[in-house]
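Student: Quick one, what's the 3D model for this:
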Amino acid sequence: MVNDDGVARGKAIQRRTGKTFHLATRLLPERVREATYVLYAFFRVADEVVDDAEGVPPAEQRAELERLRASALGEEPTEDPVLAAFADLRERHDISDGDVNTFVDAMLTDVTEDRYETFEELRAYMDGSAAAVGRMMTAVMDPEHPERALPHATALGEAFQLSNFLRDVREDIVERDRIYLPQETLDEHGVSETDLRNFEMSDDFRRAMERELQRTEALYREGVAGIECLPEDCQFSVLVAAVLYADHHRLIRERDYDVLSATPSIGTLRKLALVARTRWYWAWNSDPETVFRRVSAVSDTPGDPDRGPNRGVARRLLRGAVEGLRRLT
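Tutor: Below is the predicted model of the structure:
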């Protein structure tokens, strides 16, 4: 049984550092929700070893990550409630040691690597930092046919992280001296690292961003196509997460691809409106791909889902969603 302290710590970490993911997590059934708090907390604890490491020598960062790895795999005792809870969770849900190792290896990569020449190099990194996360989440959800769900979970995990990379171009440069846009894409469109460091908006940069948005949206379609392989009580929450993360693409395009002057951010009311819209269409058609196309920023269907005679219903659903989310724990 995962200890209550680990769950509470995990929930607090998620609420503070992952507001979009936290909203989707609250829609999960309890059997998965508490485990997700622990998973997220473990990911953040490891991530912060390198993201909040100003002045810490690389050797110390690597040593700390190896300590985390040993505790997570149950090879060394730990008094950290998050690590202890994760180790229990790993055994309870038979999470692959390989995925834990792949994740920690990706964090070790962040100690020394801050540029990626090709998308394939970036994707190899994301196999640990994103795809392994999706696979661990799938293990916790426990689908009847995991072999069908896992390739889609991998794609969706990559899509989520790529959306974050595209949103956080400025933040990654300023705070971490990292560039996650593939160098081959920048070269193809004539964007130099100096341009990025000077935060110079140009048509060349806009074209590079659009290329990566399209690549990411193909992964969303691949990932959402596998939501039907998940247990029924988990499908809506995962769909909502996809809709919320993909909405950054709408915001980026509305800003004319300007992620260099500031980091785009989706407001709480917008998120709740998206939850309400998704719930409305889910009530009428519980096919994840159909609802995603209708509601998300990746939609192939033009127009506003709220127009026409259903607008008042959508508003009532939004009010109900707000109240319901306030009551969730």
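Student: only C-alpha atoms for contact and neighbour calcs from this point on.
Tutor: OK.
Student: Quickly find the element holding residue 249.
Tutor: For residue 249, the element it lies in under DSSP states H and E is helix 232-254.
Student: ugh, wrong one, I meant residue 160
Tutor: For residue 160, the host element (DSSP H and E) is helix 146-167.
Student: surely residue 145 meets residue 229?
Tutor: Yes: counting by CA atoms under 8 Å, residue 145 sits close enough to residue 229 to count as a contact (7.1 Å).
Student: Of these two, give the one with the bigger neighbour count.
Tutor: Taking neighbours as other CA atoms under 10 Å, residue 145 and residue 229 compare with residue 229 leading, 20 against 11.
Student: For stretch 49-64, measure first residue to last.
Tutor: End-to-end distance for stretch 49-64: 7 Å, by CA to CA, to the nearest Å.
Student: tell me which residues in that stretch are buried?
Tutor: Across stretch 49-64, burial judged by 16 or more other CA atoms under 10 Å covers 49, 50, 51, 61, 62, 64.
Student: Can you tell me which of these end up in helices?
Tutor: Of the positions in the buried residues of stretch 49-64, 49, 50, 51, 61, 62, 64 sit in helices, assigned by DSSP state H.
Student: Now residue 128: closest residue in space, sequence neighbours ignored.
Tutor: residue 103 (4.0 Å; CA to CA, 6 or more residues apart in numbering).
Student: That neighbour: neighbouring residues, count only.
Tutor: For residue 103, using other CA under 10 Å, the count is 25.
Student: which residues sit in contact with it?
Tutor: 127, 128, 129, 130, 132, 133 (CA atoms under 8 Å, 6 or more residues apart in numbering).
Student: again with residue 208
Tutor: Residue 208 touches 185, 186, 188, 189, 191, counting by CA under 8 Å, 6+ apart.
Student: Pull out the buried residues from the helix or strand that contains it.
Tutor: Using DSSP H and E, residue 208 sits within helix 203-224. Under the neighbour-count criterion of 16+ other CA under 10 Å, helix 203-224 has 204-210, 212-213, 216-217, 219-224 buried.
Student: let's see this one next to it:
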Amino acid sequence: MPQARIQEDLARFGPDTPDEATEMSVEDARARARELTRSQRENFSVLTRLVPEDVRDDFAAVYAFCRTADDLADEIGDADRALVLLEWWREEIDRAWSGDPRHWVFRALVPTIRRFDLSPDPFRDLVSAFEQDQSVTRYETWDQLIDYCRRSADPVGRLVLALLEEPITEEVARGSDAICTALQLTNHWQDLRRDLLDRDRIYLPREMNDIEDFERRFRVSATQGWAVDDTFLQESRELVRNCVDRTWRLFEIGADLPSRLGPRAAPVVETLSEGGVSVLRLVEDWDCETVLHRPVLSPLAKLSIVGRAWWRTRSSRRTTSSGSNSIGSAGAEI
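Tutor: Below is the predicted model:
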């Protein structure tokens, strides 16, 4: 259980623990990050076999940061206490970048910071989004929701590209941000029922929602597992479908990103993007009824996504290589 894990972590490494009691070697910290990453509960594994072996510990360290920060936000059970802990987590970022890591996550992260010369800004943006979750539980406009995704999702994409040593040009950044925002939104549409019942959060923008007495009807329907009346299910389907349609446009903006990347990054990004596309398609297959149900990918579907991503990026590189050779031969003949 994530709540038990974060409470155990705080008891041993939290802000009230003396510094000397938090000592841990870098090797042990990175092993702990790998263990946490393998036990993850996201739609898609962070450490697929497509992640180059020499950066898997770095991916695990970044994941450990994100997972722990998210748990500090969501698994404490008290918004005021969560804000205090997130402020402490922000201070731990400063300590790590000054060369004095305390918490095991940052001990695991320091070699990654140094190897890739990472900026603290993406990590601070993520904490900012988690802090917002403590006070903002409803969104008035689509633009407000997109701004939240800019801090809760887009930094992760920039970090992935940094770990894979991809130059982040303007076009690459645009594609990465579009994919990451789409992934975050897909997660929201998938988790509508759970977010309401477990977190009292609704990410459906009010400006898109003209359903009468929506929140009461949503809560009753989500709690009992079937629509509260004859019209709510169809009304909610249309609302979710409109949000899904907007999310597809973001996936389309980022669709050509893998083709712009090198052979190390392309299959990783392709896998993450295809995973989100598959979940969004599953939401549609469930007729956008996620106010009542949470669709999930099967293990076979996940394996298929990895295989397709590997094959598409490999085939793309073969085509590019073949095209380059042809051009080279033609040039020689000329």
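Student: circling back to that earlier point, quick one: what's aligned to the residue nearest to residue 128 of structure 1 in structure 2?
Tutor: Alignment note (TM-score structural alignment): residue 103 of structure 1 maps to residue 126 of structure 2.
Student: Following superposition onto structure 1, what is the mean distance for whatever helix or strand its match lives in?
Tutor: Following DSSP H and E, one finds residue 126 of structure 2 within helix 121-135. With mean CA distance after the TM-score superposition for structure 1, helix 121-135 of structure 2 departs from structure 1 by a mean of 1.4 Å once superposed.
Student: Superposed on structure 1, what's the mean shift for the next helix-or-strand element following that helix?
Tutor: Remark: after helix 121-135 of structure 2, the chain's next helix or strand is helix 142-152, criterion DSSP H and E. In this overlay with structure 1, the average offset of helix 142-152 of structure 2 from its partner residues is 1.0 Å by mean CA distance after the TM-score superposition for structure 1.
Student: Which of the buried residues of stretch 49-64 of structure 1 lies at the shortest distance from residue 24 of structure 1?
Tutor: Residue 24 of structure 1 lies nearest to residue 51 out of those, by CA to CA, at 24.1 Å.
Student: what's the nearest residue to that closest one if we skip its chain neighbours?
Tutor: Here the residue nearest residue 51 of structure 1, using CA to CA, 6+ apart, is residue 176, at 6.8 Å.
Student: Structure 2: which residue goes with that neighbour?
Tutor: Checking TM-score structural alignment: residue 176 of structure 1 goes with residue 199.
Student: so how far is residue 208 of structure 2 from that match?
Tutor: If you measure residue 199 of structure 2 against residue 208 of structure 2 using CA to CA, the figure is 21 Å.
Student: what do you get for residue 183 of structure 2?
Tutor: 20 Å.
Student: neighbour count winner among those two?
Tutor: More crowded of residue 183 of structure 2 and residue 208, by other CA under 10 Å: residue 183, with 25 against 14.
Student: I figured the more buried one was touching residue 271, is that so?
Tutor: No: taking contacts as CA under 8 Å, residue 183 of structure 2 lies outside contact range of residue 271: 11.9 Å.
Student: And the counterpart of residue 219 of structure 2 in structure 1, how far from residue 51 of structure 1?
Tutor: By TM-score structural alignment, residue 219 of structure 2 lines up with residue 197 in structure 1. As judged by CA to CA, residue 197 of structure 1 and residue 51 of structure 1 stand 19 Å apart.
Student: again, but for residue 11 of structure 1
Tutor: 20 Å.
Student: cool, and residue 161 of structure 1?
Tutor: Distance from residue 161 of structure 1 to residue 51 of structure 1, by CA to CA: 15 Å.
Student: repeat for residue 95 of structure 1
Tutor: From residue 95 of structure 1 to residue 51 of structure 1 the distance is 25 Å (CA to CA).
Student: and what of residue 202 of structure 1?
Tutor: Residue 202 of structure 1 is 29 Å from residue 51 of structure 1, by CA to CA.
Student: How about residue 62 of structure 1?
Tutor: 13 Å.
Student: Next: residue 186 of structure 1.
Tutor: Taking CA to CA, one finds residue 186 of structure 1 at 24 Å from residue 51 of structure 1.
Student: rewinding a little: and the contacts of residue 208 of structure 1 as a markdown table, adding secondary structure and distance to residue 26 of structure 1?
Tutor: Converted to a markdown table, the contacts of residue 208 of structure 1 look like this (DSSP: H, G, I helix; E, B strand; the rest coil; distance: CA to CA, whole Å):
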| residue | secondary structure | distance to residue 26 of structure 1 |
| --- | --- | --- |
| 185 | helix | 37 |
| 186 | helix | 38 |
| 188 | helix | 42 |
| 189 | coil | 41 |
| 191 | coil | 40 |
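Student: are any of these buried, and which?
Tutor: Buried, going by 16+ other CA under 10 Å: 185, 186, 189, 191, out of those.
Student: okay if I get these as CSV plus distance to residue 40 of structure 1?
Tutor: Below are these laid out as CSV (distance: CA to CA, whole Å):
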residue, distance to residue 40 of structure 1
185, 31
186, 32
189, 36
191, 35
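Student: ok, so of those residues, who is nearest residue 318 of structure 1?
Tutor: Closest approach between those and residue 318 of structure 1, by CA to CA: residue 185, at 39.7 Å.
Student: The closest one - nearest residue in space that isn't next to it in sequence?
Tutor: Counting by CA to CA, 6+ apart, the nearest residue to residue 185 of structure 1 once its immediate chain neighbours are dropped is residue 208, at 6.1 Å.
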